[in-house]
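1. Below is the sequence, then the predicted model.
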Amino acid sequence: MGAMNGPPAAVGTGGLADWGVRRTMTDFEAAMWRMEADPRLRTPMAAVEVLDRTPDWDRFLAAHEWATRALPRARMRAVDTPLHLGNPVWAVDPNFDLDFHVRRQRLPAPATFEQALRVCQNVMSEPFDRARPPWQALLIEGPAGGAAVYMLKAHHSLTDGLGGIQMLALLHSRKRGHSAPEWDCEAPAAEDIGAWGALSEQVGRGLRDAPARLAARTLRAPAALAAALTALPAGAAAAVRYVRSLNGLLVPPACPPSPLLRGRSLSHRFSVLETTVDALKHAGKAAGGSLNDAYIAALLGGFRRYHEALSRPVARIPMAMPVSLRAGDNPMGGNRFAGARFAAPVGIEDPAERIAAIHDIVLSVRHEPALDALQVFAPVFSRIPTPFLTDWYAGQSTRLDLQASNIRGLAVPVYIAGARVERMFPFGPLPGCAVMAVLASHCGVCCIGINADPAAVTEPDLFLHCMRAGLDEVLAVGGETGPRGLTAWRTAWEGPS
């Protein structure tokens, strides 16, 4: 997080007090929180950062202490209401213990980055203690005090991927050296409330806010009625389009899942890819697409090669892609995204043609009228009895072979307790799908974290080889033919060969 006692030169500090200010979970967040009654649908996400040196432990721990004071949400647990009559409420944990949340581990020599990743993937598989704030930090030290790995794991009900980047931007420092803090932060007061207290708070707030909501609706009513009458002739056609769009987004894509990726477990397998932002942009532009189109095409190229290597080629796979719904004036933190699902064209061999095909598909799904259906219908989902909700969602998500997300990361160098962040690899959850891939840019580098279910991807080394080849063939579209030369940080972590 930041320098000791606070990040005086943080990437941004003005939003610290505003990050995660919502007291009560939204209906969408409440549904995610409750779906974990089925262990297959857990939603942890993590950032795994490669550091150029091992931070001083005391300074590192003090940085996290300050951060939990500056961001009160970091000291809050989720308090559910009885019989799910309301949504969970965030309340300051009266038993907050920093040592429980921030831990360290040293790997014996010789240590590799892959060993550190294995530690991280095991931490990812561990469920959160739901009686405590749902996050965990881990410092993994290499031998001889060299480079280190920092893992920050959080529950998806806290925030989405972009909100997580916002938090890291606020809490990382722009300077390596320690300097005096800009302000002191008092720890938030503990709140020892139970389930009925959480419900009473929501009911009271609803009663207080009801007059203002009624007045606003009354003032808007004439304008809303006039607009509805004006749009009446087009209303039926729009309704039909919305229903069709809704069906396409809620029903799994019209292609069968891969026969190779049907297994599911509660475990994770982490791997990473990297290239430059410029190289991926050039590849997308050369084929008439974007960086994101080239990224998706690279993933699908890897899937194609993996299936062909195991003599089980497929033409399409069911895929999902989160789409951010954030506006510039939205508060920081929280969850504001929609899920688009489609049949992804794995079978297109030519990478340029694949990029163009992905461009058309993504452009289409981004303009679906019902794109925000999960947010719109979240009040219904959050009230469905949990067993029915989990059965429905698992039936949807287990039919997905790939989920892929692209997040704009940090564009400037940042530090954590004096150690420079060389890479920031994001890892998303596996709520029933076979593979989750997330790209985050960091100082001009595309850091791609791949989280695969080992029961689905049974040949992990072959899979990673194929994914690298898929990335290489896409980069070649933009003229990138030589080694990318982006793995110097491995020498710092593992030592000279």
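-> The structure has been received and is ready for your questions.
2. hey, let's count contacts and neighbours off CA atoms from now on
-> OK.
3. Give the burial count for Tyr242, as a bare number.
-> Tyr242 has 17 neighbours, counted by other C-alpha atoms under 10 Å.
4. longest helix anywhere in this structure?
-> For the chain, the helix that runs over the most residues, judged by DSSP state H, is helix 195-230.
5. ok, then the element right after that one?
-> Per DSSP states H and E, helix 195-230 leads on to helix 232-250 as the next helix or strand towards the C-terminus.
6. other SSEs contacting the next helix or strand after that following helix?
-> Toward the C-terminus, helix 232-250 is succeeded by strand 269-276 as the next helix or strand (DSSP H and E). Judged by 3 or more C-alpha pairs under 8 Å, 6 or more residues apart in numbering; DSSP states H and E, the packing partners of strand 269-276 are helix 113-125, strand 445-452.
7. Quick check: which of those is buried the most?
-> Among the helices and strands packed on strand 269-276, ranked by average contacts under mean count of other C-alpha atoms under 10 Å, first place goes to strand 445-452 (a mean of 25).
8. what's the next secondary structure element after that one?
-> Counting by DSSP H and E, what follows strand 445-452 is helix 460-477.
9. before we go on, here's another structure to hold up against the first:
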Amino acid sequence: AAKALGGTLNTSFITAAAHAAGAYHRQLGAPVESLRSSMAISTRTSESGGNAFTLARMLVPTADMPIEERFAAVNEILNAARSGAASSSLEAIATVSSMVPTSVITRLARSQAETVDFATSNVRGAGVPLYVAGAKLLENYPVGPLGGVAFNVTLMSYMGSLDVGLNIDEAAVESPTLLVDLLKQSFNELAAFAPASESSDSTGPAAEPGATKRRWWRRSR
């Protein structure tokens, strides 16, 4: 779907989150034109050790609009954020985070979160089967920290699946179930732009060979 719309998986991910967040506010009678989002993008390679990621912060459109229009807008915003000086500075800090005391990283993350409404993260998972005490790992759900944001939605690829972990602060999100439903709906809207052989929904029929499945896990605080 991302390729068909002229963008990347990260563009699709942020677009779906912004689409759902905007719809959530409208359904509660408090529409907003835009929200502040962040995306932590893993830059770890097979040769690198420790933590390595880029943190991009951006103002994304959440007004009522077709999802393909939002995708195009987010794609431009994300490209600009990636090439911005602030993003480069944060990347430099994040790349060496394994050498910095945890308390320092925690304070830095919290200070950054204070300027963000919701957070997203795309984490590259293992490309080979993983095992725990001899048992094969079937699903691998990432749970990103809240750190002051209303919700954190994190994506991890694992063995042909995209596992999505959603961490919600119920003090900020009045109806977590509604947010979950809207996020799933947004992903399905984007998936409609993909070739039929590539589109898949974990709640629907079995996927065709080679298709990517989406699976969800939610945690509320």
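-> Done, it's in. For clarity, every value in this text was computed on a predicted model and none was experimentally measured.
10. After superposition, what's the TM-score here?
-> TM-score for the superposed chains, counting by TM-score structural alignment, normalised by the length of the second structure: 0.76, backed by 197 aligned residues with a C-alpha RMSD of 3.1 Å.
11. what range in the second structure matches the longest helix of the first structure?
-> Mapped onto the second structure using TM-score structural alignment, helix 195-230 of the first structure spans no residues at all.
12. in that helix, what counts as buried?
-> Buried residues in helix 195-230 of the first structure, counting neighbours by 16 or more other C-alpha atoms under 10 Å, are found at Ala195, Gly197, Ala198, Leu199, Gln202.
13. Now do the helices in the second structure.
-> So, for the second structure - with DSSP H - the helices run 9-27, 67-83, 85-95, 102-113, 176-191.
14. Can you give me the stretch of the first structure that the second one aligns onto?
-> Against the first structure, the aligned range for helix 67-83 of the second structure is residues 351-367 (TM-score structural alignment).
15. still on that earlier bit, ranking the helices of the second structure by burial, who's on top?
-> helix 9-27 (a mean of 23).
16. Name the surrounding residues that touch that one.
-> 1-2, 31-35, 39, 60-64, 67, 70-71, 74-75, 78, 120, 122, 153, 178-179, 182-183, 185-187, 190 (C-alpha atoms under 8 Å, 6 or more residues apart in numbering).
17. mean deviation of that helix from the first structure?
-> By mean C-alpha distance after the TM-score superposition for the first structure, the fitted helix 9-27 of the second structure averages 1.3 Å away from its aligned residues in the first structure.
18. so where is that helix in the first structure?
-> Using TM-score structural alignment, helix 9-27 of the second structure lines up with residues 291-309 of the first structure.
19. And the strands in the stretch 51-200 of the first structure, which stretches?
-> Here the stretch 51-200 of the first structure has its strands, by DSSP state E, counting those that start in this stretch, at 76-79, 89-92, 102-106, 135-141, 148-155.
20. now these in JSON lines, with distance to Ala236 of the first structure and mean neighbour count?
-> Listed next are these as JSON lines, based on distance: least, C-alpha to C-alpha, whole Å; neighbours: other C-alpha atoms under 10 Å:
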{"stretch": "strand 76-79", "distance to Ala236 of the first structure": "42", "mean neighbour count": "25"}
{"stretch": "strand 89-92", "distance to Ala236 of the first structure": "40", "mean neighbour count": "24"}
{"stretch": "strand 102-106", "distance to Ala236 of the first structure": "55", "mean neighbour count": "14"}
{"stretch": "strand 135-141", "distance to Ala236 of the first structure": "47", "mean neighbour count": "22"}
{"stretch": "strand 148-155", "distance to Ala236 of the first structure": "41", "mean neighbour count": "24"}
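21. Point out the one among those strands that comes closest to Gly163 of the first structure.
-> Ranking the strands of the stretch 51-200 of the first structure by their distance to Gly163 of the first structure (criterion: C-alpha to C-alpha) puts strand 148-155 first, at 11.2 Å.
22. packing partners for that closest one?
-> Counting by 3+ C-alpha pairs under 8 Å, 6+ apart, strand 148-155 of the first structure packs on strand 44-51, helix 113-125, strand 135-141.
23. and the angle for that strand with strand 44-51?
-> Counting by axes from the mean of the first three to the mean of the last three C-alpha atoms, to 10 degrees, strand 148-155 of the first structure lies at 160 degrees to strand 44-51.
24. any chance of the helices and strands packed on strand 148-155 of the first structure in JSON lines, with distance to Val243 of the first structure too?
-> Shown next, in JSON lines, are those (distance: least, C-alpha to C-alpha, whole Å):
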{"stretch": "strand 44-51", "distance to Val243 of the first structure": "32"}
{"stretch": "helix 113-125", "distance to Val243 of the first structure": "37"}
{"stretch": "strand 135-141", "distance to Val243 of the first structure": "38"}
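25. closest to Ala378 of the first structure out of those?
-> Smallest distance to Ala378 of the first structure across these (C-alpha to C-alpha): 19.8 Å, for strand 44-51.
26. Which part of the second structure matches that closest one?
-> Using TM-score structural alignment, strand 44-51 of the first structure lines up with nothing in the second structure.
27. That strand versus strand 135-141: what angle between them?
-> Using the same axes, to 10 degrees: strand 44-51 of the first structure against strand 135-141 is 30 degrees.
28. what sits up against strand 44-51 of the first structure?
-> With contact meaning C-alpha under 8 Å, 6+ apart, strand 44-51 of the first structure is reached by 120, 124, 147-156, 161, 419-429, 489.
29. Touching, Ala137 of the first structure and Phe100? I think so.
-> No - using C-alpha atoms under 8 Å as the test, Ala137 of the first structure is too far from Phe100 to be in contact (9.3 Å).
30. Grab the most central residue of the second structure for me.
-> Centrality entry for the second structure: nearest residue to the mean C-alpha point is Thr120, 3.5 Å, by C-alpha atoms, centre = their mean.
31. The first structure: which residue goes with that one?
-> Under the alignment (TM-score structural alignment), Thr120 of the second structure pairs with Ala404 of the first structure.
32. Just give the closest residue to its match, not the sequence neighbours.
-> Closest residue to Ala404 of the first structure apart from its sequence neighbours, by C-alpha to C-alpha, 6 or more residues apart in numbering: Ala437 at 4.7 Å.
33. neighbours around the one you found, how many?
-> For Ala437 of the first structure, using other C-alpha under 10 Å, the count is 25.
34. measure Gly148 of the second structure to Met159 of the second structure for me?
-> 32 Å (C-alpha to C-alpha, to the nearest Å).
35. more crowded one of the two?
-> More neighbours surround Gly148 than the other of Gly148 of the second structure and Met159, with 20 against 17 (other C-alpha under 10 Å).
36. Counterpart of that one over in the first structure?
-> In the first structure, Gly148 of the second structure lands on Gly432 (TM-score structural alignment).
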